[in-house]
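A.B. asks: 3D model of this:
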Amino acid sequence: MSGASETRSPKPGALNGFEETVKDFWVSRPRRPYAGRKVAGVAAGIGQRYGIDPVVVRIALVVATIFGGFGLTFYLLAWLFLPGESDEVSGFEGLIGRGRSSVSPAFAIVLMILAVVFAAGAFAGSWFDGGGLIGFALIATALYLLHRSRGHENRPLPVTPRPSSTPFTGNGAFTMTDTAEAKSPAQGWDPLAADPAGWDLPDAPPEPPPAPSAPAHHAPGRRPRSKVGSATFGLAVLTAGGGVLANLNGASWFSAQHIVGLVLGVVGIGLVTGAFARGGRGLIGLAVPLAIAGMVLTTTPFQDFDFRGGIGDITESPRTTAEVQPVYQHAAGDIDLDLTKVAAGAPYTTTVTNGAGDTKIIVPQTADVTYDCSTAAGDARCFGRSTDGISQPALTGTDYGTDGPGGQQITLHVTTTAGSVEVRRG
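C.D. replies: Model (predicted):
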């Protein structure tokens, strides 16, 4: 057999099972290159590894982010677990001390936190209607099939770890290390086989005067690392967190688009400061997606999204009019409100507001219900009437039930930013 056939890595085939393919993927996982990257080099690394256009990878991640939200989560995880082009290990492995990585431990922790936050949002839906789960399955399947078919190609070369000490090399005929022992003339070693007393050697030249100290210069082609980027990033995170907390405490002005605008303003100030301080160029990678997010939030129905109300499912079944809350508000999750068990009494009004999720309200058969139902993105079905799509007009009217006017008077205001709305009789 030739040397090439002996060193070439085997192609994953039918004899390799799922476990072997996953292990081989981890061992030969893509590396994030410096050339051709837009943010962290994830799409460029996957494209180079499996011989596909990185633009296709970027489009797939954008689609997965829009429909389900897992595309952004995957990008953050890949940034954390895929090593850089010249790194020994990934950012996560560097965090736990497995080797050298260009991702600092502090930034690796930030990536982990962001990945957990976005993953929680992507998997907020139920098992079957969660777009995040579908995106995760599609991305995982695509990577598995790519590695099965092209895993033997373009395998990255391992990065040699930096040596702890550099051995001393002589004239090429032999090598001496710091552990080598050499005998001194006092121990009887004479390389010329002559009496040392008879050697006539010239005197050593006088030492030259010390040269004046020159100002320190940085390596050519490399700029000194500036703290503008790190300081701006930290301030941007604090601004976003403060805006969300203010919204949760009732400051309705701090909506999603306003928070993005404030963070973008902080990043802009950092970019201007960095232009004078010769730093902060990495903030461009943060400013671009923020600008896109701000544009989307101000031109789509999601601009009215509210963070208040918590996350999860709400199931309520009041029995008296006093138990009916005037407002049911939720940030994300499903709301099920059953009003069929409320004893007849004085007229009452309730408002149901949901940020993202499905909202279902059931009213008695004989109640006289005045309603307005709307959803910014999704479908609304109220007493046999329906709308579907984005920015559709609200469904309004009064439904008297099966017995006509004269029943319990109920007024409903139902709004959902993203999800479905259903109001029907039980």
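A.B. asks: going forward, measure contacts between C-alpha atoms and count neighbours the same way
C.D. replies: Noted.
A.B. asks: In the chain, which strand is the longest?
C.D. replies: strand 368-382 (DSSP state E).
A.B. asks: for it, packing partners?
C.D. replies: strand 385-390, strand 395-399, strand 409-418, strand 421-425 (3 or more C-alpha pairs under 8 Å, 6 or more residues apart in numbering; DSSP states H and E).
A.B. asks: out of those, nearest to S5?
C.D. replies: Closest to S5 of these is strand 409-418 (C-alpha to C-alpha; 56.3 Å).
A.B. asks: tell me the angle of that closest one relative to strand 385-390?
C.D. replies: Relative orientation of strand 409-418 versus strand 385-390 (axes from the mean of the first three to the mean of the last three C-alpha atoms, to 10 degrees): 20 degrees.
A.B. asks: Show me what strand 409-418 is packed up against.
C.D. replies: strand 348-356, strand 368-382.
A.B. asks: circling back: of the helices and strands packed on strand 368-382, which stretch is the most buried?
C.D. replies: strand 409-418 (a mean of 21; mean count of other C-alpha atoms under 10 Å).
A.B. asks: What helix or strand is Q329 located in?
C.D. replies: strand 327-332 (DSSP states H and E).
A.B. asks: which of the residues in that strand are buried?
C.D. replies: Y328, Q329, H330, A331, A332 (16 or more other C-alpha atoms under 10 Å).
A.B. asks: Distance check, the last one against I113.
C.D. replies: Just to be clear, that refers to A332. 20 Å (C-alpha to C-alpha, to the nearest Å).
A.B. asks: and what of the third one?
C.D. replies: Here the distance between H330 and I113 works out to 23 Å (C-alpha to C-alpha).
A.B. asks: same check, this time on T415
C.D. replies: With C-alpha to C-alpha as the criterion, T415 and I113 are 31 Å apart.
A.B. asks: Equivalent analysis for F81, please.
C.D. replies: F81 is 14 Å from I113, by C-alpha to C-alpha.
A.B. asks: Look up which helix or strand F74 falls in, please.
C.D. replies: helix 70-81.
A.B. asks: do the same with V116
C.D. replies: Element membership of V116, judged by DSSP H and E, is helix 105-122.
A.B. asks: same check, this time on M295
C.D. replies: Using DSSP H and E, M295 falls in helix 284-299.
A.B. asks: Tell me which other helices or strands the helix or strand following that helix touches.
C.D. replies: Downstream of helix 284-299, the next assigned helix or strand under DSSP H and E is strand 314-316. Using 3+ C-alpha pairs under 8 Å, 6+ apart, the elements in contact with strand 314-316 are strand 335-338.
A.B. asks: what helix or strand is L61 on?
C.D. replies: Applying DSSP H and E, one finds L61 within helix 54-66.
A.B. asks: How about the contacts made by V237?
C.D. replies: V263 (C-alpha atoms under 8 Å, 6 or more residues apart in numbering).
A.B. asks: please give me the structure for this one as well, since I'd like to look at both together:
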Amino acid sequence: MTTTPPEAPEDSEGPRVSGAEVRDLARLRRSTTDRKIAGVAGGLGRHLDIDPVIVRVLLVVLIFFGGAGLIVYAACWLFVPEDDAGAAPVRLDDRSRTVVLLLVGGLAVLALLSDVLGGSGGDDWWFLWPLLVVGLLVAWFVTRRDRRSAAATGGGPPAAAGPTAPLPAPRAPRRRGPLLLGFTLALIALAVGVLGTVDLAGASVPAATYPATALAVVGLMLVIGAFFGRAGGLILVGLLLLPVLGVASAADHSDGEDLLRVPATAAGLADAYRLNAGEMVIDLSEVSDLEELDGRTLTLDVDLGRIEVIVPAGLEVRGEAAVSGPGHIDLFGNEAGGIDTTLTSTSPDRDADAPLLRIDAEIGVGQIEMRTR
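C.D. replies: Sure, this is the predicted structure:
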């Protein structure tokens, strides 16, 4: 008598997808069963083997950081098909879809860096629009080429069977065009050399112009490569240029200067001070007419760096500090740190009739300190 051995218990520990499967973006599908809008979060959660609720929360949070979450969601909605074999709104083959999703991921990272390092101003978005236009053009050309290829190979009725049916003449293999990588690198070197010459001649050329120009050349050659030649290696060059462009753009918005103000009178203190990047120090210990500061509000704003305020003994300061990115706050010994941190505190041990100055300090990334002397 034989018995069937018991089935091995399922492994309930460890991931249900391998690292190779996670990296294979061609497997990504939008969910038709776990969806709130387009099934993007459900599909990403299944692909990454995590709870879709976590993905939804993360996408919503990233919307407030340069719109990165919105970029990712919209791209997945447009290019990723559904899991019931339904076609995506923009049809691409697996390889082309993977490339587009990688480019979109790079754009999302740039949007995040632009918001965190460059502040929340709209000027920090300028370099994203050329990249977005180039990406849409590449996607449109690739989609158009795929549709023409499908029509050429699958269109028309099959040939009649039988010995008398003539066999179609074999098509000559399509000649492959020249490899465009070397030509593209030469064009990039020429364009960057021209920009450098203009810069040395005295014209102001922002740092981000160099990688942006190189990326525009790569995008143009990708479009040309969709019809003529081989664009092998250009996508890698474009992906390498994306973080360079993000850092250069952040550097353009950061002048790295320091600001020191030690006013001798209340009239010498402005109502607001602004700095892109660097250290701002406001020393009020030399103000001779502190009573003239009573009821005033001082606004301090730095994108990246440090703010320090020195308060004399005869002045009461009510400080309100906010750090939108990662940073630290120290207001008269009361401390707070983290991301998106706020703190309010008043200078201690002041007389009831001491003049009151309100200080609103805000920084993107860095440290805020208010102390007494």
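A.B. asks: care to give me the TM-score?
C.D. replies: The TM-score (TM-score structural alignment, normalised by the length of structure 2) is 0.39; 187 aligned residues with a C-alpha RMSD of 4.6 Å.
A.B. asks: quick check: angle from the strand holding Q329 of structure 1 to strand 348-356?
C.D. replies: Between strand 327-332 of structure 1 and strand 348-356, the angle comes out at 10 degrees (the same axes, to 10 degrees).
A.B. asks: any idea how far V327 of structure 1 is from H413 of structure 1?
C.D. replies: Counting by C-alpha to C-alpha, the gap from V327 of structure 1 to H413 of structure 1 is 9 Å.
A.B. asks: Please apply the same query to A106 of structure 1.
C.D. replies: In terms of C-alpha to C-alpha, A106 of structure 1 sits 46 Å off from H413 of structure 1.
A.B. asks: related to what we said a few turns ago, which residues do V327 and H413 of structure 1 both contact?
C.D. replies: Common neighbours of V327 of structure 1 and H413 (C-alpha under 8 Å, 6+ apart) are T350, T351, V352.
A.B. asks: ok, the first one touching D372?
C.D. replies: Right, the one you point to is T350 of structure 1. No - taking contacts as C-alpha atoms under 8 Å, T350 of structure 1 lies outside contact range of D372: 11.3 Å.
A.B. asks: what sits in contact with each of the two?
C.D. replies: Shared contacts of T350 of structure 1 and D372, counting by C-alpha under 8 Å, 6+ apart, come down to L412, H413.
A.B. asks: These two: who's more crowded?
C.D. replies: Neighbour count, other C-alpha atoms under 10 Å: between T350 of structure 1 and D372, D372 has more, with 19 against 15.
A.B. asks: quick one: the closest residue to V116 of structure 1 other than its chain neighbours and G3 of structure 1, what's the gap?
C.D. replies: Spatial nearest neighbour of V116 of structure 1, chain neighbours left out: T73 (7.9 Å); criterion: C-alpha to C-alpha, 6 or more residues apart in numbering. Going from T73 of structure 1 to G3 of structure 1 by C-alpha to C-alpha gives 42 Å.
A.B. asks: ditto for G94 of structure 1
C.D. replies: 34 Å.
A.B. asks: between the two, who's got more neighbours?
C.D. replies: With neighbours defined as other C-alpha under 10 Å, G94 of structure 1 and G3 compare such that G94 has more, 22 against 7.
A.B. asks: isn't that one right up against P105?
C.D. replies: Yes - taking contacts as C-alpha under 8 Å, G94 of structure 1 lies within contact range of P105: 7.0 Å.
A.B. asks: still on that earlier bit, nearest to F136 of structure 1, of the buried residues of strand 327-332 of structure 1?
C.D. replies: Among the buried residues of strand 327-332 of structure 1, and counting by C-alpha to C-alpha, the member closest to F136 of structure 1 is A332, at 20.0 Å.
A.B. asks: my guess is that closest one meets T353, correct?
C.D. replies: No - the pair A332 of structure 1 / T353 is not scored as a contact, 10.1 Å apart, by C-alpha under 8 Å.
A.B. asks: Where is the longest helix in structure 2?
C.D. replies: helix 128-154 (DSSP state H).
A.B. asks: buried sites along that helix?
C.D. replies: Those would be L128, L131, V134, G135, L137, V138, A139, W140, F141, V142, T143, D146, for helix 128-154 of structure 2 by 16+ other C-alpha under 10 Å.
A.B. asks: what's the answer for stretch 215-225 of structure 2, then?
C.D. replies: Going by neighbour count (16+ other C-alpha under 10 Å), the buried part of stretch 215-225 of structure 2 is L215, A216, V217, V218, G219, M221, L222, V223, I224, G225.
A.B. asks: Quickly find the element holding the first one.
C.D. replies: So that's L215 of structure 2. With DSSP H and E as the test, L215 of structure 2 turns up in helix 209-225.
A.B. asks: What helices and strands are in contact with that helix?
C.D. replies: Counting by 3+ C-alpha pairs under 8 Å, 6+ apart, helix 209-225 of structure 2 packs on helix 128-154, helix 181-200, helix 234-252.
A.B. asks: Does anything pack onto the last one? Which helices or strands?
C.D. replies: The one in question is helix 234-252 of structure 2. helix 94-118, helix 209-225.
A.B. asks: Enumerate the positions of that helix that are buried.
C.D. replies: So, applying 16+ other C-alpha under 10 Å, buried residues of helix 234-252 of structure 2: 234-235, 237-239, 241-252.
A.B. asks: Next secondary structure element downstream of that helix?
C.D. replies: Defined by DSSP H and E, the subsequent element after helix 234-252 of structure 2 is strand 259-261.
A.B. asks: in that next one, what's buried?
C.D. replies: Within strand 259-261 of structure 2, not a single residue qualifies as buried, counting by 16+ other C-alpha under 10 Å.
A.B. asks: Following that strand in sequence, what is the next regular element?
C.D. replies: Following strand 259-261 of structure 2 in sequence, per DSSP H and E, is strand 272-283.
A.B. asks: what is the orientation angle of that next one with helix 94-118?
C.D. replies: 60 degrees.
A.B. asks: what helices or strands is strand 272-283 of structure 2 leaning on?
C.D. replies: If you count contacts as 3+ C-alpha pairs under 8 Å, 6+ apart, strand 272-283 of structure 2 packs onto strand 259-261, strand 297-311.
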